[in-house]
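# Give me the fold of what follows.
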Amino acid sequence: MFDEVDMEIIKILQNNSRMQLQEIGNMVHLTGQAVRNRITRLEKLGAIEGYTIKTNMAKLGLGLTAYITVYMKTNNHAAFHKYIRDNTMITEAHRVSGEGCYSLKAEVASHGMLEELLDGILQFGNYKVNLSISRIK
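As a prediction, the model looks like this:
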């Protein structure tokens, strides 16, 4: 369904979604319009769901990154999903197999904010926390 050119366009957009269509075209040997057509098709097929930016959380005052494994003690997953969506400190959330029920990534400014987040999680289950020392990639 997707050829090598489609995959290359996706890779280019993942690295810089603001790149001009003509620039992308030069890289994949297509015209800017042909690239636009492929991107539109990829969007319609759901392969491209949206565009985003990378942020430096430390420079935004959120220099503490926590990875939280949640062990649910309730069956009310819908309420937990709402809690996750409504909480801006949680930047990623995955329902997982293996250890725990959910894996969360949180970006906070302080240990106090992290403690506040963890206290909120306790209404749904227990947790294990790993803190990032530095980002490699």
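# going forward, measure contacts between C-alpha atoms and count neighbours the same way
OK.
# ok, now which ones touch the residue most central in space within the chain?
Centroid-nearest residue in the chain, with C-alpha atoms, centre = their mean: Glu92, separated by 5.2 Å. Residues near Glu92 by C-alpha atoms under 8 Å, 6 or more residues apart in numbering: 104-106.
# now the other sequence, so there's something to compare against:
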Amino acid sequence: MLDSTDTRLLAALQKDAHLTAQQLGEILNLSPSQAGRRRQRLEAEGYIEGYSARLDPVRLGLRVQGFVQVQLATHGPEQSSSFARLVRTRAEIISAWTMTGDADYLLRVFCDDLPALNSLIHNVLLPHPAVARVHSQIVMDQLKRDAPLPT
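Next comes the predicted model:
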């Protein structure tokens, strides 16, 4: 169970994962050692899954962001596993979800350009034997960056 200090610690780390135990202690009104132990406990208990850097896709040459909905022709465990393996092998697919509704999967992709997105769809996704239909949407502008989780 999280207490209010834990939730404040998690909120602070979502804003800046580089905070030292000293800085966390100042924010939380704890000693650096107490703040460090709390962080370690939250890591050990799985509340904190890891730390990463947020990169600028455009500066990396990834000028096209899209969402691709995939509908499978058949829904057996073998087809689902095979499609999941394909998704995990493609670097341009940065996240994937199974969905309710018309689409079975929603993929978030970043590609260098439109021909690269076209190639991903027509040369990788559609040829997969389990895939029946693909529907893509290109992001024109991102109004809100991936935000911290509410704590």
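# Can you say which helix or strand has the residue nearest to the centre of structure 1 in it?
Assessed by DSSP states H and E, Glu92 of structure 1 sits inside strand 90-95.
# mean shift between that strand and structure 2?
Its aligned residues in structure 2 lie a mean 0.6 Å from strand 90-95 of structure 1 after superposition (mean C-alpha distance after the TM-score superposition for structure 1).
# Pretty sure Glu8 of structure 1 sits against Val28.
Yes. With contact defined as C-alpha atoms under 8 Å, Glu8 of structure 1 counts as touching Val28 (7.3 Å).
# Now do the strands in structure 2.
Assigned by DSSP state E, the strands in structure 2 fall at 64-72, 93-98, 105-111, 131-138.
# Between strand 64-72 and the last one, find me the angle.
Calculated by axes from the mean of the first three to the mean of the last three C-alpha atoms, to 10 degrees, strand 131-138 of structure 2 forms an angle of 160 degrees with strand 64-72.
# Would you mind getting the angle between strand 131-138 of structure 2 and strand 105-111?
Using the same axes, to 10 degrees, strand 131-138 of structure 2 lies at 50 degrees relative to strand 105-111.
# which helices and strands sit right next to strand 131-138 of structure 2?
With contacts taken as 3 or more C-alpha pairs under 8 Å, 6 or more residues apart in numbering; DSSP states H and E, strand 131-138 of structure 2 sits against strand 64-72.
# for the strand it packs on, packing partners?
strand 105-111, strand 131-138.
# Neighbours of Glu23 of structure 1, how many?
Residues lying near Glu23 of structure 1 (other C-alpha atoms under 10 Å) number 14.
# again with Ala66 of structure 1
Count around Ala66 of structure 1 with other C-alpha under 10 Å applied: 20.
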